[in-house]
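# Fold the following for me, if possible:
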Amino acid sequence: MGGLVLTQSFDLLVIGGGIHGAAVARDAAGRGLKVMLAEKGDYASATSSASSKLIHGGLRYLEHLELSLVRESLVERAGLLETAPHLIAPIRFLLPIYGWQKRQALRLRAGLAIYDVLSFGDALPASGRLDDDDIAQLPRLRQENLTTVLHYHDCMTDDARLTLAVLLDAGARGADIKNRRAVTSIVPLANGYGIDLDERGQKRRVEARFIVNASGPWVGNVDAMTEAAPPRRPLRLVRGSHIVLKMPEPPQADAYTLQDEEERVVFVIPWLDRRFLIVGTTDVLHQGDPALAKCSAEEEAYLLQAYNRYFAGARGPAAHADIVFTWSGVRALDGDTETKPSRITRKPALAEIANGTGGFVTLYGGKLTTHRALAEEVMASLRRLGAEVGGPWTKDVKLHGGSLPRSELLARAEHGPESIPPDMRRRWALTYGDQIEVLFKRIAAEPALVDEIAPGVTRAELEYAVQAEDAMTAEDFLLRRTKLQLLLDAAGRAAVRQWFATAA
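Sure, this is the predicted structure:
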């Protein structure tokens, strides 16, 4: 490590800017630790932006008797509805039951009853059964051999924005948060670790008493940087892929939980104001670099087959040509090689090791929904290793942008500046939350900021994304700060890329 100058020391270095690294950084900073977070790419640029966009208990985990995981998830779901109301919204799921399915209505009704009990107190509607008239009016759902349709509620989110909200909250509490900051080496010291960083092209060295490896599918690579990492646990890399279809006419408001022949679950979820349908996910063992994960032709065919088995469109079955977008994320799960990928538990596992008065914690598994609770487990692990930290504090504490109830937020958007179209104000409200006031104030001070770089994309929004949210590329903005990648045409996307190339 010669030739570098020591610039700073930290209590904790968190490696990974996905949802779990973000949650650990936030929790640790709020307990008084001096925290740095290093993300080699963009925030949430891997698994944390490639989920099914759900904040849910995980109905299928009941079948595996993981009651504690489901209960924890449902408690966290209720909390997120309050702490990030701009990003979390309830949605009704329909569960159609056909004669050919192995799981029949009685068994599933029992599962939903348990789900209701475990979610007691969250104010979401109870599960139930649609009446025959409602079933007959469901658009496109095949009616042949259909015995009944059950319903229950869960929640949707923008996973990348949720990760960013946690990160920005961590930054507001003093954590040193930065993307394009890659860890290049880790060397054990007497009481902690020395770390080399490549920070947007600049070489830097820091010291940290503790390290938390929350790098998702790269946990093995990071642990391999030092002999002073925790003992390895069995790691399974499981790819989950999704396809996106344009919403058929008439649009559907409900999501669906579908069963396939192998008793897996596939979701069909309305997305982006019912403009699209998300169909996913798969569970496939992943080989190779997780950064190169893509939805394979086999996964596309599987998801199309699952969709077409349940739905009949006026224009015929959905086909490859109807897919407008795909994504794939790789989950780093703690599981043995004998278990089917779809049956490997999503419960997190931690590995830890002391190094002098410091230590190293590696995180496996975990769910988007339970990120806050998992961060508390990591903090307990750090305390066991000798970290002097305060007690838990994050429960029911608002996330960045989440101070206003959704109804009040939308009311403020409705009465915002007339120079901004109503649909843009609404999109801003449900993207930036209470920070919409920052955008409004910028525009009031400099009216020219409402100039559009692309249809529906103002200079005010682009500059805010760069200055306040670390967006460095058009992809950062189009895919993760927003979802405009799907809403703009080719010319609009090109205009945003040109702006980042010349003005950002």
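
# Please make it C-alpha for all contacts and neighbour counts, starting now.
OK.

# is it true that L69 lies in a helix?
Yes - the assignment for L69 is a helix, going by DSSP: H, G, I helix; E, B strand; the rest coil.

# Please report how far it lies from G365.
Distance, L69 to G365, using Cα to Cα, to the nearest Å: 12 Å.

# what do these two both touch?
K347 (Cα atoms under 8 Å, 6 or more residues apart in numbering).

# if you count what's nearby, which of those two comes out ahead?
G365 (24 against 20; other Cα atoms under 10 Å).

# wait, the more buried one sits on A351?
No - using Cα atoms under 8 Å, G365 makes no contact with A351, being 11.5 Å away.

# What is the neighbour count of K441?
There are 13 residues near K441, going by other Cα under 10 Å.

# That one - that's part of a helix, no?
Yes - under three-state DSSP, K441 sits within a helix.

# Report the separation between it and W428.
Applying Cα to Cα, the value for K441 to W428 is 14 Å.

# what does A175 give?
For A175 relative to W428 (Cα to Cα), the value is 26 Å.

# Compare these two and say which is more crowded by neighbours.
The neighbour comparison of A175 against W428 (other Cα under 10 Å) goes to A175, with 26 against 21.

# Name the nearest residue to the more buried one, sequence neighbours excluded.
In this structure, A175 finds its nearest non-sequential neighbour in V35, 4.8 Å apart by Cα to Cα, 6 or more residues apart in numbering.

# Test my guess that the one you found contacts L13.
Yes - between V35 and L13 there is a contact under Cα under 8 Å: 6.0 Å.

# If you count neighbours, what's buried in stretch 84-99?
84-98 (16 or more other Cα atoms under 10 Å).

# Next, the structure of the following sequence, for comparison with the previous one:
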Amino acid sequence: MQHLDLVVIGAGINGVGVAQFARAAGYSVLLLDRGKVGGQTSANSSKLIHGGLRYLESMQLDLVRKSLKARRDLLRLAPELVRPVPFYIPIYRHSRRSAFTIGAGLSLYGLLSEFDPLGRFQRVPKLEWAKFKGLRQDSLHTVFQYWDAQTDDARLTRAVAASARELGALVQEDTEVTAIRHSAAGCELELNCHGETISVAASAVVNAAGPWVNELLHRVQPPAPSERLQWVQGAHLLLDIPAFDGIFYLESCFDKRVVFVMPWYGKTLIGTTETPIDSLTSEPQVTAAEQAYLLGIFRHYFPDAGSESELAQKIVARFCGVRVLPRVASDAFDAPRDTLIHTSHSHPRLLSLYGGKLTTFRDSAAEVLDWVHGRLGARTELADPDKLMLHPAPECHWDDLCVQTR
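Below you'll find the model as predicted:
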């Protein structure tokens, strides 16, 4: 039976980040996914590397500060994958958030960015509003412009996985964990790898299965405790409309939420929603209500774009990711978005990750690495993650485990 220091289950952005950091620290690592690397939630986000301006409303200041630093780091480490983009916030006389409120929020956003050049913002002069082709102009009071960043989430995830693999991590797709037997000394995992049953031993296991985090915990013996969670679906529509020069940050005309209208490979991407769902028994699908919601907001701000039925004809893709949020009494819009790291005294060799943001995956990886170090002790460091550049990964088959065990 092959023995490793660490097995990471789930090759979304959190899992690949943990694998990269742990392998750079010298631990032997196996990264598993029952589907493809970056094939689920990490391929269906809003494609943003951002501080989370709206999180200031719920006073998640530490999360915003951490996210802005993470944005700065990713712009440095992955310049081919993460790029700065201008964001525009139009304020109307009837907007829930006044120009004063938005201006104050952007000032705080800039302060939390620790004087990063991307922390600056401005009011766009009225003489320049005509450049926003199609944007509703009546009752338009103020337009703010600030900076954040955009990425191809799936490509970024694969780039981090490729970095971990280059350091020597094993990466295995299409492999399901069917059982985990936990003991004080470590874990034994039973895997279904392309129809073949394989057993692997590990000194520690990280459960980064995303929306399926509790489903995986149900396969642990003895039974492992879990956190209460809620699944929230975020829907997106890709329209065959020429992309705008920048991203619009738009207050919903239906509720207090905000949505983004973004350029995406020459077309226009609209997202996202926050729809609670009760199960993951089938592939998440954009609902008729979500489509009407997103198209309604788009038509409100771009009234000449056409009727809802005309816009529906221009939809070339629909997708939605499922976010994991703590189960709270408040609306999902206000729920905390930071990663929850769950451990228990009864299962000292197992750690589970709940939720988190695409932007802050490296912070989550660093926290998990501290836990691994505390459990396993130090190894000879192979590389500094803060100096590992990320490049677009070539298309390849991630099949390292099966190759070694045949």
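
# What would you report as the TM-score here?
Once superposed, the chains reach a TM-score of 0.92 (TM-score structural alignment, normalised by the length of the second structure), with 397 aligned residues with a Cα RMSD of 2.1 Å.

# circling back: closest one of the buried residues of stretch 84-99 of the first structure to S342 of the first structure?
L95 (19.2 Å; Cα to Cα).

# Aligned against the second structure, show me the partner of that closest one.
Under the alignment by TM-score structural alignment, L95 of the first structure pairs with I89 in the second structure.

# element containing its match, please.
strand 82-92 (DSSP states H and E).

# what stretch of the first structure lies opposite the following helix or strand past that strand in the alignment?
Moving toward the C-terminus from strand 82-92 of the second structure, the next helix or strand (DSSP H and E) is helix 99-112. Mapped onto the first structure using TM-score structural alignment, helix 99-112 of the second structure covers residues 105-118.

# Once aligned, what mean separation remains between the matching stretch and the second structure?
Its matched residues in the second structure lie on average 0.6 Å from stretch 105-118 of the first structure after superposition (mean Cα distance after the TM-score superposition for the first structure).

# so how many other residues sit close to the residue nearest to A175 of the first structure?
28.

# Pull the contacting residues for it.
Contacts of V35 of the first structure by Cα under 8 Å, 6+ apart are F10, D11, L12, L13, V14, A25, A28, A29, G174, A175, D176.

# and the first one, what pairs with it in the second structure?
Counting by TM-score structural alignment, F10 of the first structure lines up with L4 in the second structure.

# Tell me how far its match lies from S183 of the second structure.
Taking Cα to Cα, one finds L4 of the second structure at 15 Å from S183 of the second structure.

# try S199 of the second structure
In terms of Cα to Cα, S199 of the second structure sits 15 Å off from S183 of the second structure.

# Now do the same for G216 of the first structure: its match in the second structure.
Per TM-score structural alignment, the equivalent position to G216 of the first structure in the second structure is G210.

# Confirm for me that that match is in contact with T339.
No - if you go by Cα under 8 Å, G210 of the second structure and T339 don't touch, sitting 10.8 Å apart.

# If you count surrounding residues, which of these two has more?
G210 (27 against 20).

# what's near enough to touch that one?
For G210 of the second structure, the contact set (Cα under 8 Å, 6+ apart) comprises G10, G12, T41, R323, V324, L353, Y354, G355.

# repeat for A332 of the second structure
V232, E274, P276, L325.

# which of those residues has the most neighbours?
L325 (23 neighbours).

# Which strand or helix spans that one?
Using DSSP H and E, L325 of the second structure falls in strand 315-326.

# residue range for the next helix or strand after that strand in the first structure?
As assigned by DSSP H and E, the chain's next helix or strand after strand 315-326 of the second structure is strand 340-344. Strand 340-344 of the second structure corresponds to residues 349-353 of the first structure when matched by TM-score structural alignment.

# mean offset of the matching stretch relative to the second structure (after superposition)
By mean Cα distance after the TM-score superposition for the first structure, the fitted stretch 349-353 of the first structure averages 1.3 Å away from its aligned residues in the second structure.

# how close does F302 of the second structure get to F248 of the second structure?
Using Cα to Cα, we find F302 of the second structure at a distance of 11 Å from F248 of the second structure.

# go on, V368 of the second structure?
To F248 of the second structure, V368 of the second structure is 35 Å away according to Cα to Cα.

# L77 of the second structure now?
L77 of the second structure sits 26 Å away from F248 of the second structure, taking Cα to Cα as the criterion.

# More neighbours: the two, which one.
Neighbour count, other Cα under 10 Å: between L77 of the second structure and F248, F248 has more, with 22 against 18.

# Show me what the more buried one lines up with in the first structure.
Checking TM-score structural alignment: F248 of the second structure goes with Y256.

# tell me the contacts of L358 of the second structure?
By Cα under 8 Å, 6+ apart, the contact list for L358 of the second structure reads I13, N14, S42, L48, I49, D153.

# Just give me the closest of the residues you listed to R72 of the second structure.
Using Cα to Cα, I49 comes nearest to R72 of the second structure of those, at 9.4 Å.

# Map the closest one across to the first structure for me.
Checking TM-score structural alignment: I49 of the second structure goes with I55.

# in which helix or strand would I find A460 of the first structure?
Assigned by DSSP H and E, A460 of the first structure falls in helix 459-469.

# and the helix or strand just after that helix, which stretch of the second structure?
With elements assigned by DSSP H and E, the helix or strand that comes after helix 459-469 of the first structure is helix 474-475. Under TM-score structural alignment, helix 474-475 of the first structure has no counterpart anywhere in the second structure.

# Read off where the following helix or strand past helix 474-475 of the first structure ends up in the second structure.
Under the assignment DSSP H and E, the closest C-terminal helix or strand after helix 474-475 of the first structure is helix 484-487. Helix 484-487 of the first structure corresponds to no residues in the second structure, going by TM-score structural alignment.
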